[in-house]
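Participant: Here is a sequence with its predicted model. Questions after.
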Amino acid sequence: MENLTLKICFHNVGDYSQNCKSIIANTVQYILYIYKEQLCMYSIDMIWCEYIWLDHDNNYRSKTRILNSENGVFNIDNVPIWNYDGSSTQQAHGEDSEIYIKPVHMVRDPFRRDRDSWLVLCDTWLPNDNPHPDNTRFVAMKIFSQKQVVEAKPWFGLEQEFFIRKSTKGYPLGMDAKLYQKSQQETIQGQYYCGVGKGNCHGRVLMDEAVVNMVDSGLSINGLNFEVAPGQAEFQIMNEGIVAADELHLARYILIRTAEKLDLSIDMHPKPFKLNLNGSGCHTNYSTKYMRQDGGFTVIKEAIQKLEKTHAEHIAIYGKYNEMRLSGKWETADINTFSSGVADRGASIRIPRFTDRDKKGYLEDRRPSSNMDPYLVTAKIAETTIL
């Protein structure tokens, strides 16, 4: 920019003397210096916070607040409580519409890289300081804050599956009307799983950009891959306790925002198409420190027995429309029947071969749907297996 400005100035100088050119160059440099100084003066202490919360239907809402940093130290404790119009999110009446949002987790904002900017995940509270009925994080914290759970150090690896659509009601990427009709009669999936190349992979630009954004924000992303059905993909995220649920929400938000930029839509319905296609889940890999240490296989088997006894309780909170997905077909178990097995992707609980071989490790709960509430799911698993 500076070189271009100087070039323009010299071009207009014509045959002026070298001394005159030098004066003009110095003047331009001084103007640029003042501009930069003014820019710094107005922006150095400004922190951009994108407050993020869930509405009544578990859709993400967000708005920006620009704060002044007084001491240069900024963390979750410095972010003020804010509020929003709950009557516009189906969470309050117009005559008493304010819902408070309290910051609970923050990461770098990958969408405003030229600013000191943060994504701030919040939970929702009523003005009387009671949690809003939609605040499931408050429910989960009751479990994760218990001494037995804290000492068990529960890890959750969450595999978020979804479809990428050209519009909110359009076909998934890689599918047209002809392929849609064909898939009503026969299976047209398989070639897309971890596919490479034109015709086999759809949405790589989105996935690469979204995961780069997640990593750059500081989230604990483990990877990504394309799934069995056309236009279907997943990313994986892992962390301990309630942080895993917090980070999944932030990762979902980043994915949706990245898709928005590319004029694409993310569909997390567990079975959005009545076709011969896999649905979308959020397989939940789980372990405690007792499962991960020598002799842990006994603890894993005990946990599976506990999960079997509470199967109906888990299914009740494992996601809306999950009955459409858990059909006993398309790599799922029947919703009404609990099962487990080594390397069995048609079971409720899969025991990885490495876990079976090493006699320690983790289990995979394949029942949660793609639209599941991570607070409810992770807390329920911890409650069932630890408490």
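Facilitator: Arrived safely, thanks for sending.
Participant: CA atoms for contacts and neighbours, from now on please.
Facilitator: Will do.
Participant: Tell me which stretches of the chain form helices.
Facilitator: 2-13, 18-43, 136-144, 147-152, 177-183, 204-217, 242-261, 289-292, 296-309, 311-317, 322-325, 353-358, 374-386 (DSSP state H).
Participant: buried sites along the third one?
Facilitator: Meaning helix 136-144. 136-138, 140, 143-144 (16 or more other CA atoms under 10 Å).
Participant: what does the fourth one give?
Facilitator: The neighbour-count criterion (16+ other CA under 10 Å) identifies 149, 152 as the buried residues of helix 147-152.
Participant: What is it packed up against?
Facilitator: Judged by 3 or more CA pairs under 8 Å, 6 or more residues apart in numbering; DSSP states H and E, the packing partners of helix 147-152 are helix 374-386.
Participant: Packing partners of the helix it packs on?
Facilitator: Partner elements for helix 374-386 (3+ CA pairs under 8 Å, 6+ apart): helix 136-144, helix 147-152, helix 242-261, helix 296-309, helix 311-317.
Participant: which of the ones you listed sits most buried?
Facilitator: helix 242-261 (a mean of 21; mean count of other CA atoms under 10 Å).
Participant: Packing partners of that one?
Facilitator: strand 117-125, helix 136-144, strand 155-165, helix 204-217, strand 232-240, strand 265-267, helix 374-386.
Participant: roughly how far out does that helix sit from the chain middle?
Facilitator: When distances are taken as CA atoms, centre = their mean, to the nearest Å, helix 242-261 is centred 2 Å away from the chain's centroid.
Participant: Which residues does that helix contact?
Facilitator: Helix 242-261 is contacted by residues 60, 105, 119, 121, 140-141, 144, 155-158, 206, 209-211, 213-214, 219-220, 237-238, 265-266, 374-375, 378-379 when judged by CA atoms under 8 Å, 6 or more residues apart in numbering.
Participant: same check, this time on stretch 106-113
Facilitator: So stretch 106-113 is contacted by 50, 75-76, 117-121, 213-214, 216-219 (CA under 8 Å, 6+ apart).
Participant: and the comparison structure, right after this:
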Amino acid sequence: MSLLSDLINLNLSDTTEKVIAEYIWIGGSGMDLRSKARTLPGPVSDPSELPKWNYDGSSTGQAPGEDSEVILYPQAIFRDPFRRGNNILVICDAYTPAGEPIPTNKRHAAAKVFSHPDVVAEVPWYGIEQEYTLLQKDIQWPLGWPVGGFPGPQGPYYCGVGADKAFGRDIVDAHYKACIYAGINISGINGEVMPGQWEFQVGPSVGISAGDEIWAARYILERITEIAGVVVSFDPKPIKGDWNGAGAHTNYR
């Protein structure tokens, strides 16, 4: 094992009580994820124990340059499958320094709805089926597809098995296990209709936790594909023509 790998895999709990918290938020496009890390003096189990933090919103398309400070409010905690130990991932939403939610903060309005007594009494369950496509990094073409060309027609790829049908299964399985480790209520995975396309399911999750969990799962997938040198796309129609699209289907009970 290389020295770099040794350092990445250091178990901090052997020498210190300090932990690393990765603060995660949604960027200005509404789909891009951003994150930054900070050191905490010890383990944390509830978002209310975490300090608020700030970032430069002018660099994420969320604030003007002349008044760029945006404040992160911690909202949900997950175990960090990358740093492990007591280290955590923190889902945050974003506010102005005066405490007003910024325009791209959709969680704030959702939290008002889900915290209403009538909604709480309903115990709303959600199951989200998140489809995505794995792309070859340098050419933005689906994984397993010939460069500049097309695979055989759709049919054998959905829930398919075999080197000529399932492309990127190592990434998918790594994501599956990492989500379980993190404490995300991921309920399954499968290959999708278009080759290079996959799906994972989150839920059943109650109320706003469904949104926190799907965004945490997307963040983990982005990190794993970063390591693998592959691009993940949530584009609803990544390839034009008679090829399967991708969505995030929501089931409610």
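Facilitator: Arrived safely. Here the structure is a predicted model, which is why all the values come from computation and not from measurement.
Participant: out of the helices and strands packed on helix 374-386 of structure 1, nearest to residue 27 of structure 1?
Facilitator: Smallest distance to residue 27 of structure 1 across those (CA to CA): 40.2 Å, for helix 242-261.
Participant: Dump the helices and strands packed on helix 242-261 of structure 1 to CSV, plus distance to residue 109 of structure 1.
Facilitator: Shown next, in CSV, are these (distance: least, CA to CA, whole Å):
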stretch, distance to residue 109 of structure 1
strand 117-125, 4
helix 136-144, 22
strand 155-165, 21
helix 204-217, 6
strand 232-240, 18
strand 265-267, 20
helix 374-386, 22
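Participant: Point out the most buried one among those.
Facilitator: Compared across these, strand 155-165 shows the largest average neighbour count, a mean of 25 (mean count of other CA under 10 Å).
Participant: could the helices of structure 1 be laid out in CSV, adding distance to residue 164 of structure 1?
Facilitator: Converted to CSV, these look like this (distance: least, CA to CA, whole Å):
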stretch, distance to residue 164 of structure 1
helix 2-13, 42
helix 18-43, 37
helix 136-144, 27
helix 147-152, 36
helix 177-183, 15
helix 204-217, 9
helix 242-261, 8
helix 289-292, 35
helix 296-309, 32
helix 311-317, 25
helix 322-325, 18
helix 353-358, 31
helix 374-386, 21
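Participant: Determine the number of other residues adjacent to residue 166 of structure 2.
Facilitator: Number of residues near residue 166 of structure 2 (other CA atoms under 10 Å) recorded here: 24.
Participant: Ok, residue 197 of structure 1 next?
Facilitator: Per other CA under 10 Å, the neighbour tally for residue 197 of structure 1 reads 9.
Participant: counterpart of it in structure 2?
Facilitator: If you follow residue 197 of structure 1 across to structure 2 using TM-score structural alignment, you land on residue 162.
Participant: how close does its match get to residue 126 of structure 2?
Facilitator: 32 Å (CA to CA, to the nearest Å).
Participant: Grab the nearest non-local neighbour of residue 95 of structure 2.
Facilitator: What sits nearest to residue 95 of structure 2 in space, not counting adjacent residues and going by CA to CA, 6 or more residues apart in numbering, is residue 101, at 4.2 Å.
Participant: neighbours around the one you found, how many?
Facilitator: 18.
Participant: Alignment lookup: it to structure 1.
Facilitator: Counting by TM-score structural alignment, residue 101 of structure 2 corresponds to residue 131 in structure 1.
Participant: Its match against residue 122, yeah?
Facilitator: No. Assessed by CA atoms under 8 Å, residue 131 of structure 1 is found out of contact with residue 122, at 11.9 Å.
Participant: picking that back up, which one of the helices of structure 1 lies nearest to residue 233 of structure 1?
Facilitator: helix 204-217 (8.1 Å).
Participant: Next, the angle strand 155-165 makes with that closest one.
Facilitator: Note on geometry: by axes from the mean of the first three to the mean of the last three CA atoms, to 10 degrees, helix 204-217 of structure 1 and strand 155-165 are set 150 degrees apart in direction.
Participant: And helix 204-217 of structure 1 against structure 2, how far off on average?
Facilitator: Comparison of helix 204-217 of structure 1 with structure 2 after fitting gives an average deviation of 0.5 Å (mean CA distance after the TM-score superposition for structure 1).
Participant: who touches that helix?
Facilitator: Helix 204-217 of structure 1 is contacted by residues 107-111, 221, 223-224, 235, 251, 254-255, 258-259, 262 when judged by CA under 8 Å, 6+ apart.
Participant: of those, closest to residue 127 of structure 1?
Facilitator: Closest approach to residue 127 of structure 1 among the contacts of helix 204-217 of structure 1 (CA to CA): residue 107, at 26.4 Å.
Participant: quick one: residue 220 of structure 2 and residue 52 of structure 2, what's the gap?
Facilitator: Using CA to CA, residue 220 of structure 2 is found at 22 Å from residue 52 of structure 2.
Participant: Oh, that last question was meant for residue 182 of structure 2, not what I typed.
Facilitator: From residue 182 of structure 2 to residue 52 of structure 2 the distance is 22 Å (CA to CA).
Participant: Is there a neighbour count for residue 77 of structure 1? I'd like the number.
Facilitator: Residue 77 of structure 1: 10 neighbours (other CA under 10 Å).
Participant: What does it correspond to in structure 2?
Facilitator: Match for residue 77 of structure 1 (TM-score structural alignment): residue 48.
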